[in-house]
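Q: got a sequence here, can you model it:
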Amino acid sequence: MMISGEPNNWGRFGPEDQRGTLNLLTPPVVLAALASATEGRVLSLAMPIRGSTSSPAPTTVPHLRGRPLPQHFMSVDGGDYAAGTKPVGAGLRVADDALIVTHHGTTTHMDALCHMWSGDELYNAHPAARVRSYGAGRCGIERVGGVVARGVLFDVPRHLGLEHLPADFRIPAELLREMGPEPQPGDVAIVRTGWPSVWRRSPEEYWSGQPGLSPEAGRWLATRDVAVVASDNAAIGGLDERQLATEALEDDLHLILLHRHGIHLIEMLWLDELSASGRTDFVFMVAPLAIEGGTGSPVNPLVIL
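A: All right, here's what the predicted structure looks like:
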């Protein structure tokens, strides 16, 4: 059951809705978003996928401790994942990417609306019992399709004159209001904490906690009708030294955004180049893999400045 009195978007887009605030990205809104591109420069916001089968990978890519690293299997010779390369002509052979397995908390990814819930209901009162080991019967990542929207960057450490936020920093709603620009319905709100830069200094420090949005800031973004909330941290909200959220259930950012408001989340972005550009609004594009019933998907978000 929904928490009594908590604002939500259940029923707003119809009783069968499985896309949440992505419904706000109507053709006129998408066309208006395209005007945010003024330079024509394209940036990727994705971290690289370096599978754990590559020996240096665990030390080179930020990830949450204890989570399975991305697995990248490729057929090249008789000793690897598949049976070997395939002859395609005289003197020619081809290497195939056979399989990529990713996990929340280990690479740039998008959370589906079935990723987290409370009680026995997903977003919009869809039954949580439909989420099974073989996939989710409701609100899976395949419902997203492609997202083209105006992106709005809240570069919090840059605004405060810091390289990155402290691990225990929870971004207040008032700070987002102060920074601007004001998010419009259908925007993608991108929040930079700078925390991935800590990995280069010390994985142990990276694992000591993470800064993130406060519950009030999450609610503030929800009232602005954003289509997506994205961040360079691993959980949108902050984490403690056990890599867990510490808020009470009613203040959990995933429940506020995914479960109650139908706002998809994108985590573990790489935002250094976007920060260096000085731009705060731009075209944002992302398309998750159409994994039927998937709780999420690796993504390569693009911005056009």
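
Q: C-alpha from now on. contacts and neighbour counts both.
A: Will do.

Q: check the gap between the residue lying closest to Leu22 once chain neighbours are set aside and Ile263 for me.
A: Closest residue in space to Leu22, ignoring its immediate chain neighbours: Ala227 at 5.1 Å, by Cα to Cα, 6 or more residues apart in numbering. Going from Ala227 to Ile263 by Cα to Cα, to the nearest Å gives 6 Å.

Q: before we move on, what about Arg65?
A: 26 Å.

Q: just to check, Ala95 is in contact with Thr85?
A: Yes. Using Cα atoms under 8 Å, Ala95 is in contact with Thr85, at 5.5 Å.

Q: tell me, what's touching those two both at once?
A: Listed as contacting both Ala95 and Thr85 by Cα atoms under 8 Å, 6 or more residues apart in numbering are Ser75, Val76.

Q: and the gap between the most far-flung residue of the chain relative to its centre and Gly78?
A: The centre of the chain is farthest from one residue, Ala90, which by Cα atoms, centre = their mean lies 44.6 Å away. Here Ala90 is placed at a distance of 19 Å from Gly78 (Cα to Cα).

Q: tell me which of Arg65 and Ile263 has more neighbours.
A: Using other Cα atoms under 10 Å, the more surrounded residue of Arg65 and Ile263 is Ile263, with 28 against 16.

Q: okay, and the common contacts of Ala227 and Ile263?
A: Counting by Cα under 8 Å, 6+ apart, the residues touching both Ala227 and Ile263 are Gly20, Thr21, Leu22.

Q: can you redo those residues as CSV with secondary structure?
A: Shown next, in CSV, are those (DSSP: H, G, I helix; E, B strand; the rest coil):
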residue, secondary structure
Gly20, helix
Thr21, helix
Leu22, helix
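
Q: the structure of the following sequence is requested for comparison with the preceding one:
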Amino acid sequence: MNPRWKVRPSESNWGDFGPDDELGRLNLITPEAVLRGVREVWEGRSICLSLPLNLPGGNVLNPRRHPPVLAPTRRDGRPVYNLPVDPDGHAHTDVVCDDAVTLHTQYSTQWDSFAHVGHRFDVEGNGEPVAVYYNGFRAGVDVVGPEDGAPPGAHRLGIQTMAEKAIQSRGVLLDLHALCGDVRQYVGYELLMRAVDAAGGDIQSGDMLCLYTGFADKIVAMGGAPDAAVLDSSCAVLDGRDERLRRWIVDSGIAALCADNYAVEGIPGRPAAEPCARLPLHQLCLFQYGIPLGELWHLSELAHALAAQGRSKFLLTAPPLRLPGAVGSPVTPVATL
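A: Below you'll find the predicted structure:
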């Protein structure tokens, strides 16, 4: 029982971390999990795992998401860029630049918060599904839109909860590109287990799983002019409707699931009886179990560095922006080897 729900999804961990939990499986990142990641630091080498935030470029991958727009702030009607500073009438040698940005939070390398995808579910057990998010937080009450008569935003489950967790743990990289090459392939349980075996296994509770497919490499090569037809037919994606794969994600204890492709899973998901989730892995991870998804991470340098050393584990540091109420965030993940 919970003040927000009488019935939880049959496959979920709602309430397992407390009635008001907003961290989901990030709770599994314990001090022991962090120390396990620290022990993977052998040489003190840090690798940036973010694309430039103006990539992919344009809006062909998602028509509602656009590249960031930078502009100078203004002072007394003047743009503050290379602006001499004379605030008190005295001659000073300073010149100042100060900018603002219009930023679509899930345009490039990003985290999805649990408020990004919810579902209609019968939490009252009365036969009337309502729109809810992880742990039963309600649309219109906890995740508020412009039509709800209050300032819009995620009043619960916002991305700031992930920032406050200061996400850092052991990362495990699976090289799906080595198995699948550049062709689009839906990866189910058996193929994923081949990648796990190639990485030496040993995936533990609180680890963050990263999937290298080569997709972000293609985005970089396109130089800000993505070819949607090419990208739609390129590189591995998880098969979100593979039940054995879904069960492994749940049973593995991973705290987060990240990939260098557009949505971690294939879009669209494989056909299924309706009604169903369009993105079944998003439903499983964000809605049912509180497993955050990282998308469009740039993993090629890390994959090559790990392969050269015959290893797959590293320390991963990846807090999002501490932006209250946002449902997603850009992120600059850092791998330390």
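
Q: list the TM-score for the superposed pair.
A: Here the TM-score for the pair of chains, by TM-score structural alignment, normalised by the length of the first structure, is 0.84; 287 aligned residues with a Cα RMSD of 2.8 Å.

Q: so how far is Arg260 of the first structure from the alignment partner in the first structure of Phe137 of the second structure?
A: With TM-score structural alignment defining the correspondence, Phe137 of the second structure maps onto His126 in the first structure. His126 of the first structure is 12 Å from Arg260 of the first structure, where distance means Cα to Cα.

Q: more crowded one of those two?
A: Shown here are His126 of the first structure and Arg260; by other Cα under 10 Å, Arg260 has more neighbours (26 against 19).

Q: residue in the second structure paired with the more buried one?
A: Under TM-score structural alignment, Arg260 of the first structure pairs with Gln288 in the second structure.

Q: hang on, that match in a helix?
A: Yes. Applying three-state DSSP, one finds Gln288 of the second structure inside a helix.

Q: make sure it is actually in contact with Gly15.
A: No. Applying Cα under 8 Å as the test, Gln288 of the second structure and Gly15 come out as separate, 10.9 Å apart.

Q: which neighbours do the two share?
A: With Cα under 8 Å, 6+ apart as the test, Gln288 of the second structure and Gly15 both reach Asn135.

Q: so where do the helices sit in the stretch 1-150 of the first structure?
A: 27-34, 57-60 (DSSP state H, counting those that start in this stretch).

Q: compared with the second structure, how much does the longest one deviate?
A: After superposition onto the second structure, the average distance of helix 27-34 of the first structure to its aligned residues comes to 1.7 Å, using mean Cα distance after the TM-score superposition for the first structure.

Q: please tell me which residues of the second structure that helix aligns onto.
A: Going by TM-score structural alignment, helix 27-34 of the first structure sits over residues 31-38 in the second structure.

Q: and the matching stretch, which residues are buried?
A: Across stretch 31-38 of the second structure, burial judged by 16 or more other Cα atoms under 10 Å covers Ala33, Val34, Arg36, Gly37, Val38.

Q: now do the closest residue to Arg244 of the second structure other than its chain neighbours against Ala71 of the second structure, distance only.
A: Closest residue in space to Arg244 of the second structure, ignoring its immediate chain neighbours: Tyr189 at 5.7 Å, by Cα to Cα, 6+ apart. As judged by Cα to Cα, Tyr189 of the second structure and Ala71 of the second structure stand 47 Å apart.

Q: so for the two, which sits in the more crowded spot?
A: The residue with more neighbours, out of Tyr189 of the second structure and Ala71, is Tyr189; 18 against 14, by other Cα under 10 Å.

Q: that one matches what in the first structure?
A: By TM-score structural alignment, Tyr189 of the second structure lines up with Ala173.

Q: quick one: contacts for that match?
A: Per Cα under 8 Å, 6+ apart, neighbours of Ala173 of the first structure: Ser214, Glu216, Ala217, Gly218, Trp220.

Q: with Asn59 of the second structure instead?
A: So Asn59 of the second structure contacts Arg65, His66, Pro67 (Cα under 8 Å, 6+ apart).

Q: that one and Thr213 of the second structure, how far apart?
A: For Asn59 of the second structure, the distance to Thr213 of the second structure - Cα to Cα - is 22 Å.

Q: next: Leu83 of the second structure.
A: Distance from Leu83 of the second structure to Thr213 of the second structure, by Cα to Cα: 45 Å.

Q: so those two - more neighbours on which side?
A: Thr213 (30 against 15).

Q: now the more buried one. Nearest residue, chain neighbours left out?
A: His177 (4.4 Å).

Q: wait, that neighbour sits on Asp217?
A: No. At 10.9 Å, His177 of the second structure does not count as touching Asp217 under the criterion of Cα under 8 Å.

Q: need the residues that contact stretch 251-263 of the second structure.
A: Contacts of stretch 251-263 of the second structure (Cα under 8 Å, 6+ apart): 25-29, 203-216, 237, 264, 291-299.

Q: filter these to the buried ones?
A: For these, a neighbour count by 16+ other Cα under 10 Å gives the buried set as 25-26, 28-29, 203-216, 237, 264, 291-299.

Q: what helix or strand is the alignment partner in the second structure of Gly151 of the first structure located in?
A: Correspondence of Gly151 of the first structure to the second structure, assessed by TM-score structural alignment: Gly171. According to DSSP states H and E, Gly171 of the second structure maps onto strand 168-175.

Q: residues in contact with that strand?
A: Contacts of strand 168-175 of the second structure (Cα under 8 Å, 6+ apart): 29, 33-38, 40, 195-196, 198-199, 203, 206-213, 303, 312-319, 335.

Q: in the second structure, what residue corresponds to Lys275 of the first structure?
A: That one is not Lys; residue 275 of the first structure is Ser. Match for Ser275 of the first structure (TM-score structural alignment): Ala303.

Q: cool, Leu92 of the first structure as well?
A: Counting by TM-score structural alignment, the partner of Leu92 of the first structure is Asp94.

Q: okay, now its match: neighbour count?
A: 10.

Q: list the contacts of it.
A: Contacts of Asp94 of the second structure by Cα under 8 Å, 6+ apart are Pro84, Val85.

Q: kindly report the same for Arg50 of the first structure.
A: Contacts of Arg50 of the first structure by Cα under 8 Å, 6+ apart are Ala57, Val61, Pro70, Gln71, His72.
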